[in-house]
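> please find the sequence and the predicted model below.
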Amino acid sequence: MSESPVNVRYMVSDVAAAADWYVAHLGFSRLPNASPAFAAVERGPLRLLLSGPASSAGRPMPDGRQPEPGGWNRLQLVFADLEAEVERLRGRGVRFRNDIVRGPGGAQILVEDPAGNLVELFQPAAWG
């Protein structure tokens, strides 16, 4: 039995810009299902569902709250050489929310996609 992909949904304000960003900067591939309201990209077993305001996921909740991009929840991508990855992305103009933080488990830094959603880039302590 093969493993099924892990799906994560991010709300984005511009579906095309978000899909382009994940492909150009973080090595995701597009899945053939894009529309102005929705796109999916994948990297290994991770499928990232990018939902715009016109998607069904963008509809208001019964209490009136509106799904929106941003916040602090995030997906994590692991790298063997975090500093090299950060340097590569800075050279491409990718927006970071902080600098590399080191702790007992490893090192991490937060990048923002075009809608302000976070992606944590992480290097486990055992690797460096």
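Thanks, I have the structure now.

> going by C-alpha atoms from here, please, whenever you check contacts or count neighbours.
Will do.

> and the strands in the chain?
Counting by DSSP state E, one finds strands in the chain at the ranges 6-11, 29-30, 38-43, 46-51, 74-78, 95-96, 101-103, 106-112, 118-124.

> would you turn the ones you listed into CSV with distance to Glu87?
Below are the strands of the chain laid out as CSV (distance: least, C-alpha to C-alpha, whole Å):
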stretch, distance to Glu87
strand 6-11, 25
strand 29-30, 22
strand 38-43, 21
strand 46-51, 24
strand 74-78, 15
strand 95-96, 11
strand 101-103, 15
strand 106-112, 12
strand 118-124, 12
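
> quick one, which of these gets closest to Glu85.
Nearest of those to Glu85, taken as C-alpha to C-alpha: strand 118-124 at 8.5 Å.

> take a look at this one as well, against the first:
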Amino acid sequence: MLDGSVPEPGGWNRMVIEVDDLASLVETLKGEGTIFRNDILSGVGGLQILVEDPSGNPIELNQPSEDRP
């Protein structure tokens, strides 16, 4: 990483893709048979959901909150 730190087991375990409309994207991906690990979660930073790539690796889809700096 830029700060010199390195990933550790159980640490950084996924990549994140920022999206504009998470709900619409989730519906589209469900129609394509995408595997989801959870439902959409809402938190301070916005909305997120985890999907699996064809190899089973997690990918986070994230819609940032509108009031983030």
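That came in fine, so what should we check first? As the structure is a prediction and not an experimental result, all values here were calculated from the model.

> what's near enough to touch the aligned residue in structure 2 for Val78 of structure 1?
Taking TM-score structural alignment, Val78 of structure 1 has Glu18 as its aligned residue in structure 2. With contact taken as C-alpha atoms under 8 Å, 6 or more residues apart in numbering, Glu18 of structure 2 is in contact with Leu61, Asn62, Gln63, Pro64.

> hmm, which of those are common to structure 1?
For those, the contacts that are reproduced in structure 1, applying both residues aligned by TM-score structural alignment, their matches' C-alpha atoms under 8 Å, are Leu61, Asn62, Gln63, Pro64.

> number of residues surrounding the closest residue to Leu46 of structure 1 other than its chain neighbours?
Leaving out its chain neighbours, the residue that sits closest to Leu46 of structure 1 by C-alpha to C-alpha, 6 or more residues apart in numbering is Val6, at 4.9 Å. Around Val6 of structure 1 there are 11 other residues, counting by other C-alpha atoms under 10 Å.

> test my guess that Val6 of structure 1 contacts Glu42.
No. Using C-alpha atoms under 8 Å, Val6 of structure 1 is not in contact with Glu42; the gap is 9.5 Å.

> return the residues in contact with the most centrally placed residue in structure 2.
For structure 2, Glu60 is the residue whose C-alpha lies nearest the centre (C-alpha atoms, centre = their mean; 1.4 Å). Glu60 of structure 2 sits next to Arg14, Met15, Val16, Ile17, Gln48, Ile49, Leu50, Val51 when contact means C-alpha under 8 Å, 6+ apart.

> tell me which residue of structure 1 lines up with it.
Checking with TM-score structural alignment, Glu60 of structure 2 has Glu120 as its match.
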